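Trainee: I'd like to go over a predicted model; first the sequence, then the structure.
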Amino acid sequence: MTTRRPHVYTRISKTTQTEGSGLDEQTARIEQYLKDKRHLFEGDVTYWQDIGLSAYGNKNIQDGQLAEFIKQVDEGRIGQGDALIIYSLDRLSRRSSWDETTIQHLVKKGVEIHDVSTPVVLNREDSMSKIIMELIVTRGNNESKIKSERSSAGWEKRLNDTLKDGRVFTNKLPRWLGSNDDQYVVLKDEAEIIKRIFREYTNGMSSPMIARRLNEEGIKSTGKSLWRPNTITKLIKDERLRGNLVREKITLIPNVFPKVIDDELFVLANRILSTNAVGKKGRPRENNKTREVNNIITGLVRCGKCGSKVTTTKNGRGMRYITCLNRLNYKICGQKSIRLEEVERIVIKHVKLVDMSKVLSISNVDTSSEAQLQAELIELKIEEQSCIVKIEERKILKQRTSLPLANALTDIQDRIEEVTNEILNLQVQEPLPDISSESISALLNASNVELRMSLRKYLVQVVDKLTFINIGDYNIIEVKYNNNVYCHAIITDKKLKVLHEVDITVSGDTTTYNSGEFSIVESENEGVCTFTGIDAVSSTNYFLLANYIGSLPEKQWIVDVMYLQQNINVVLQGHD
């Protein structure tokens, strides 16, 4: 009798099936089969396994280890002389009929397939294999379909009972819920911890910081487990906290669970989470040993000379500097490093003085879009009520519910949920932390972690970008604010002593450069600039402003106007 090299393949469609009737049962049955049929095989067993991949959508065939097995069959490395041992044929595919190409393909290539649950062996030399395979796969598919239909019917009944009477939908309860007499009970202590997490996260604290503080306070996660950052993140994303049941990872069914977190707070926290997930603006880190936050402008800063990202470096005395990465890594930028603490001091001092009405003057909310969504929502609710009335009328007449009518109602309700969430996203405004009463020294103190994180949140909300550039004996630190309507330029000496300040305001095609009593108004469309207060400006401030404007792209023409002899004469005569 010909022996074959054994390959064992096991698959489960859900990660929760690793025990019981899942992997354990498959593995045990296959191992016993190999033991009983040892005379059929020779050589070491090669194991293939897919976890969390469904055979219905061909995921295991396209992406899993079964895909690699098939690839090696196609390449001729596996074939005649090999045997694939599986628990049942539906581990390979759930499609019924002999047109099922995966199983047929493997058998045609010479692979012998052993179904240990039947048991049956499929071999290309056996003319009955086609019929046997079709019967087995069809049976498994029908059984699965019946189970699915029963499960769906039970699911719908439980959901209706929950929505109607508030009954417990599932015995698998989230950490913050218990049950009593088939009714949900909110666990007060757990709910307070979750509310604290949302409050601290939206106030600027990161997931690792929140987890560390909970652990330090002896507050356990579940059982005796410690809090982890990903636990915090999962909680923030958990739709059940605002009462929603998530079905098939897409559809939200509201009012299934008691609401613990308000919609506004939930949306705000997830908006911040999404922003952090894509790395926008970076994230400050807390030193594990000192419990300090040493850099709250990380991610906001760019090199003013080459536009590169920056990093922080230390000198021998432990003093931190902001350093251009192009200079550090590639030696292709001549920008000098600049002290981190002094940059923070300058930025904090000037940001505290900024009129936020200038920065926030342009609303991020598209009111026209909101109006359209509100109108659509009204129409959808009218359509929803019309469908419900028609369904109830059919019930009264003891007529079977129309499938198209039921599907239409589902589609309408799904869209209502989408529109409601879109409107909520437009309306939720992230509160701006109040740092006006805090001293600069307190804001600079790296040990004031919560205050520093609130400051960080403030900066992220109002500042678009910070740049620094060295020009001769001067440094220019530029703070560009969100909405591109306001900019602040601070000119310092080598030791970062502030010498001059410039405010730049943008309104349409007009840009205004303010320096004390002196201002330059540039009209981009007309290509002209006008001066105000030139007779009152000091020569030092005038020429420092010229140096700054000259560092801006395509603004040299303004400097040329500033250096016209008649303008120089006015400046110098005013300070004879």
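Mentor: Okay, I see it.

Trainee: C-alpha from now on. contacts and neighbour counts both.
Mentor: Fine.

Trainee: got the contact list for residue 332?
Mentor: Counting by Cα atoms under 8 Å, 6 or more residues apart in numbering, residue 332 makes contact with residue 326.

Trainee: where along the stretch 51-200 of the chain do the strands fall?
Mentor: Along the stretch 51-200 of the chain, the stretches classed as strands by DSSP state E, counting those that start in this stretch are 82-86, 112-115, 120-122, 177-180, 183-186.

Trainee: Identify the residues contacting the third one?
Mentor: Looking back up the chat, that one is strand 120-122. By Cα under 8 Å, 6+ apart, the list of residues contacting strand 120-122 from outside reads 107, 112, 113, 114, 115, 129, 133.

Trainee: can you do 7 Å?
Mentor: Applying Cα atoms under 7 Å, 6 or more residues apart in numbering, the external contacts of strand 120-122 come out as 107, 112, 113, 114, 115, 129.

Trainee: Run through who's touching stretch 74-94.
Mentor: Residues from elsewhere that reach stretch 74-94 (Cα under 7 Å, 6+ apart): 4-11, 26, 30, 55-56, 72-73, 109-117, 137, 140-141.

Trainee: whoops, I mixed them up, stretch 95-105
Mentor: With contacts defined as Cα under 7 Å, 6+ apart, stretch 95-105 is touched by 130, 134, 137, 138, 141.

Trainee: Kindly indicate the member of those residues with the most neighbours.
Mentor: Of these, residue 137 is surrounded by the most neighbours, 22 neighbours in total, counting by other Cα atoms under 10 Å.

Trainee: hold the first one in mind and look at this next one:
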Amino acid sequence: MAIAYSYIRFSSAEQNKGDSLRRQIELSENYAAQHGLTIDTKFSFKDLGLSAYDKSNITKGALGEFLKLVESGRIKVGSYLLVESLDRLSRAQVLDALVVFIGILTAGITIVTLSDGQVYSRETTNDNWSNLIISIAIMSRATEESAVKSKRIRASWDQKRTNIDNKRLTARCPYWMRPKAGNIGFELIPEHVETVKLIFQMAKDGLGNGTIVKRLNSEKVKNFSNKTDGWHESYIQKLFTNTAIYGEFQMNTQRDGSIAAFGDPIKDYFPAVMTKEEWMYVNSLRKERQTKGGASKGKTLSNLFSGLLVCGYCGGRMNMGAHTKRKRDGTTHSEKFVGCSTGRRGRGCYYIIWNYKDIEQQILKFCKSVDFADILNNKGSAATLLETVQLELIKVQSAIAENKPKLAALVGLLESGQVDGLSSIIGRVAELEKTQIILLDRQASLEHEISIQIEEQSGNLLQKQAMNELLNKLEDLEAEELRDLRIKIAQRIKRAIHQVALYPGGNLYTRFQRDDLTKKMMDEGFAESRLHEYFDHYDKNNSRENRFMTILFKNMEVTTISKDGVRENRQLVTEEEYLNKLRPE
């Protein structure tokens, strides 16, 4: 008996509630029974809720898997593919659909359309090419139907947009609000809004998605849908990216199997929970934590300076480790330390460890004397910088606005078909679209930058008094409260400090620096024995007792701290001068 494979597809989840699935299964079983075929049960080829118009069923669905199995030979020549109709396979453009159709036939697979009993195989199509014409006509009709449906949906949305002041586009809305009575507007649900604000505040304090979820679930905060399975990280992530938080509504459509924005966003469509600047600021903090390193999942946040510590000798990462020490009473305890990852791997630097607790104490002691707001909020330079960024944003927005009608006019010409120099117009459209994408990316970047500067100038995170209050509490808290406090401190430190370069052996030359200096001095006539004497004397006078660190702030000020305290007060440096500081004096 020949093996038959049933392929079932429908494009919307709603059809799953109806009769579509049962009907297609029944048709396959009846045909197989009547024609002596055995339906394979090893593989299941069902695309439930996937479109064939945008080829989702091929690019990420079961039909794509079927084609791969045919190509690999796991589905044998002479097998049958049973489908309700050809439009179940593809509703893409005719040539694209035909490639799939012919590819299956040339691989030796017979296609049967159950609705009309048509059988398509390599042999029957070669013998009677009219079958191919019929199949092309069917596929063409399916494409046209999908295109018309797509245009109707778009036209419907366009019509709704024109009536937006008189009627809601849709009753669907985020969980923290509900539709007002009638057809206009939405209203916030107070208890849900408080939860949204709590989540954003936790993110502002430095907590990651996982920690936020644990906190919400442990404190039994109800989720918006009142489901009993609590909160999930995936929803928290979606919440942070949802522009409805500040009142914006973005319509979406499916394109090539993915969700894509459709049309321009509609401002002030929903009631806002916070301003756009506040939303952008929290997201900029989250983005920065991803680059610099966020809070660890430990109980106390073991490293306040994750992503900040570098080796002063080579510029490499300083990694944290731990070793166990035995006390006089026989008990043991673990001590954390940091060391150069380059030196640890024997790649031309020193592996001299530095007790992490000592590093933390020195930096935090120094932080108590620093007015972080003064560092970041130099009023004159900050205001000038903000004004510069705002002016650039205006220019970018103006360029975007100028491009829109140009692009629309060119697209209109192409759609009319009544145009000379088609290739040059297509090239110009592509060029404008590329420019528009670059401008929109720059606009988003500038808006983020502005929101950060506005928030920082308010000083609500970085005032010296607020920082000192946090530091003074460190000795009094335990467990979860201590971890939360350390996360807040780490957050504030990373807003002000760009990098901390550690010199755990004092002033030392790296191997490469020694080699360079040796070559240079020998070229100048120094004897090799004198060079050895120089390096021996140099190393003896530089040891762990002379270790120090340099702190580079975001405003390019540098402070050097030794074991005895501040060795060099804050001074403004250029990037080149700072890089020179990452070398022994």
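Mentor: Structure's in. What do you need? Computed from a prediction, not measured in an experiment: that's the story for all the values here.

Trainee: And the contacts of stretch 74-94 of the first structure, which of them are buried?
Mentor: Neighbour counting by 16 or more other Cα atoms under 10 Å classes 4-11, 26, 30, 55, 73, 109-116, 137, 140-141 among the contacts of stretch 74-94 of the first structure as buried.

Trainee: Which parts of the stretch 151-300 of the first structure are helices?
Mentor: For the stretch 151-300 of the first structure, the helices defined by DSSP state H, counting those that start in this stretch occupy 188-202, 207-216, 229-237, 263-277.

Trainee: Any chance of those helices in JSON lines with mean neighbour count as columns?
Mentor: Below are the helices of the stretch 151-300 of the first structure laid out as JSON lines (neighbours: other Cα atoms under 10 Å):
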{"stretch": "helix 188-202", "mean neighbour count": "17"}
{"stretch": "helix 207-216", "mean neighbour count": "17"}
{"stretch": "helix 229-237", "mean neighbour count": "16"}
{"stretch": "helix 263-277", "mean neighbour count": "17"}
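
Trainee: So which of the ones you listed is nearest residue 44 of the first structure?
Mentor: helix 229-237 (40.0 Å; Cα to Cα).

Trainee: post-alignment, that closest one versus the second structure, mean distance?
Mentor: Superposing on the second structure places helix 229-237 of the first structure at an average distance of 1.7 Å from its equivalents, by mean Cα distance after the TM-score superposition for the first structure.

Trainee: Mind putting the strands of the stretch 51-200 of the first structure into a markdown table with distance to residue 164 of the first structure?
Mentor: Converted to a markdown table, these look like this (distance: least, Cα to Cα, whole Å):
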| stretch | distance to residue 164 of the first structure |
| --- | --- |
| strand 82-86 | 45 |
| strand 112-115 | 47 |
| strand 120-122 | 50 |
| strand 177-180 | 17 |
| strand 183-186 | 12 |
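
Trainee: what's the counterpart of residue 251 of the second structure in the first structure?
Mentor: Correspondence of residue 251 of the second structure to the first structure, assessed by TM-score structural alignment: residue 247.

Trainee: now residue 272 of the second structure
Mentor: Residue 272 of the second structure maps onto residue 259 in the first structure, by TM-score structural alignment.

Trainee: wait, what's in contact with its match?
Mentor: The contact partners of residue 259 of the first structure, by Cα under 7 Å, 6+ apart, come to 241, 242, 243.

Trainee: Test my guess that the second one contacts residue 262.
Mentor: Yes: taking Cα atoms under 7 Å as the definition, residue 242 of the first structure is a contact partner of residue 262 at 6.2 Å.

Trainee: More neighbours: those two, which one.
Mentor: residue 242 (21 against 12).

Trainee: how far away is the more buried one from residue 202 of the first structure?
Mentor: 16 Å (Cα to Cα, to the nearest Å).

Trainee: before we move on, what about residue 388 of the first structure?
Mentor: Taking Cα to Cα, one finds residue 388 of the first structure at 39 Å from residue 202 of the first structure.

Trainee: With residue 474 of the first structure instead?
Mentor: Shown here: residue 474 of the first structure relative to residue 202 of the first structure, a distance of 39 Å by Cα to Cα.

Trainee: Residue 31 of the first structure too?
Mentor: According to Cα to Cα, residue 31 of the first structure stands 53 Å off from residue 202 of the first structure.
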